[in-house]
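1. Need coordinates for the following:
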Amino acid sequence: MQALLAADEDLRRLIAGDWIRYRKSPALQELSWDAHATCAKINRVFYDDPAEARRLFHELVPGAGEGIDFVPPISIDYGMRLVIGDRTFINADFLVIGGGQVTIGADCLIGPRCGIYTPNHAQDIARRLEGWELPEPVVIGDNVWLGGSVTLTPGVTIGDHSIVGAGSVVTKDIPSGVVAVGNPCRPIRRIEP
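-> Alright, predicted model coming up:
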């Protein structure tokens, strides 16, 4: 990794949370290619050798805690930019796109076909044609339940203990302890103890 960092300006920019040009960065392309190749191996061997699939998952995502359970297929661009808390469950068709830091808390339930998108491409036409994008972090607190087919957009945070209803598109932060639904997703009520 140190050699890649030294050789690739866009990888250094990614780690610093700055604008990058993925399409012009051999190091970023190599990292995402390797991550997707590992995901393909995990998806292939999961039912024949679950221990090997879990080993590969923890190799791909060094920030994965203990007792994480997942169902393939999974697709992750950069495992080094993903942190997952203990005992979190990830259902089928989990997708993490882009190089923004993604943090998922402990004891979360991630429904099937959930997608986390971290890159914002440049709005300026010339910069977008040059391939500039800004990866933004996504944070999911502890004990969050994402229903099926939830989409999280760049830069959002979901507070602890919240529930995001199936099919929701989260474009703004969701506070702790609420049920939130819709497109765009909005809190509709507090969760009472």
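2. Please count neighbours and contacts with C-alpha atoms only from this point.
-> OK.
3. Distance check, the residue nearest the centre of the chain against Ala7.
-> The C-alpha lying nearest the average C-alpha coordinate of the chain belongs to Val96 (C-alpha atoms, centre = their mean; 3.6 Å). In this view, Val96 and Ala7 are 25 Å apart by C-alpha to C-alpha, to the nearest Å.
4. Repeat that for Asp124.
-> With C-alpha to C-alpha as the criterion, Asp124 and Ala7 are 28 Å apart.
5. To compare with the earlier structure, here is another sequence to fold:
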Amino acid sequence: MFSISYLVVNKIEKIIQKIKWDNYRSFFKYCGNNVIIDPTCTILVPDNFSIGHNSSISAYTVIYSAYGVEIGNNCLISSNCGISSINHIINSANRVNDPKDIGQHCKPVKIGNNVWIGMNACILPGITIGDNSIIGSGSVVSKNVPSNEIWVGNPARKIKEVII
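-> Predicted structure coming up:
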């Protein structure tokens, strides 16, 4: 009895999540075809978020696209990643109280085509990741990543080229 009830409730939850995400995608700046976004993801300011064809975002990833986040075609973003286009200022006295300064530290994030971002990676504001690049699990990307490179670590650094 318990297992049948669980299966029914689980199926209903999946249907509700699919309806929620189908509706949510209508708020994106752009959403390509065949995009898969796990229902547990959070996308803040979705009207500044773009994602290309055949891309996917896995569970518990958080994207803060206040100043724009653009994800290209054929991208794989693993679970529990953080991508943000917004940051706080350094001066602690003004960190919360001076909203006019916040724009100085906020920049859009651009992720190229065919990019793979590993689990628990963090992409900071203003970062561009070039086509065909790979970001290793747990990496903190604080510098732009050229095309066709593999970057890992905290802070992330190049370890090798991607062979195409």
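6. coming back round to it: same drill for Asp124 and Ala7 of the first structure, tell me which one is more crowded.
-> Ala7 (13 against 10; other C-alpha atoms under 10 Å).
7. what does that one align to in the second structure?
-> Under the alignment (TM-score structural alignment), Ala7 of the first structure maps onto nothing in the second structure.
8. give the contact list for Ala7 of the first structure.
-> Counting by C-alpha atoms under 8 Å, 6 or more residues apart in numbering, Ala7 of the first structure makes contact with nothing.
9. Ile163 of the first structure pairs with which position in the second structure?
-> Aligned partner of Ile163 of the first structure by TM-score structural alignment: Ile134.
10. count of residues packed around that match?
-> 26.
11. do the same with Asn144 of the second structure
-> Neighbours of Asn144 of the second structure using other C-alpha under 10 Å come to 17.
12. Quick check, the match of Ile163 of the first structure in contact with Trp116.
-> Yes. The criterion here is C-alpha atoms under 8 Å, and Ile134 of the second structure meets it with Trp116 at 4.8 Å.
13. Pretty sure Gly103 of the second structure sits in a helix.
-> Yes. Assignment of Gly103 of the second structure by DSSP: H, G, I helix; E, B strand; the rest coil places it within a helix.
14. how close does it get to Gly68 of the second structure?
-> Taking C-alpha to C-alpha, one finds Gly103 of the second structure at 12 Å from Gly68 of the second structure.
15. And for Ser142 of the second structure?
-> When Ser142 of the second structure is compared with Gly68 of the second structure (using C-alpha to C-alpha), they lie 17 Å apart.
16. again with Ile164 of the second structure
-> 29 Å.
17. Who has more neighbours out of these two?
-> Neighbour comparison, Ile164 of the second structure and Gly68: the larger count goes to Gly68, with 24 against 5 (by other C-alpha under 10 Å).
18. Kindly state which residue of the first structure is aligned to the more buried one.
-> By TM-score structural alignment, Gly68 of the second structure lines up with Gln101.
19. contacting residues for that match?
-> Gln101 of the first structure makes contacts with 81-82, 118, 135-138, as judged by C-alpha under 8 Å, 6+ apart.
20. same thing but at 6 Å, please
-> Gln101 of the first structure makes contact with 81, 137 under the criterion C-alpha atoms under 6 Å, 6 or more residues apart in numbering.
21. can you check Arg190 of the first structure too?
-> 177-178 are the contacts of Arg190 of the first structure under C-alpha under 6 Å, 6+ apart.
22. swap in Arg186 of the first structure?
-> Ala180.
23. Stretch 56-72 of the second structure spans what distance, first to last residue?
-> 10 Å.
24. Please give the centre-to-centre distance between that stretch and its chain.
-> Relative to its chain's centre, stretch 56-72 of the second structure lies at 3 Å (C-alpha atoms, centre = their mean, to the nearest Å).
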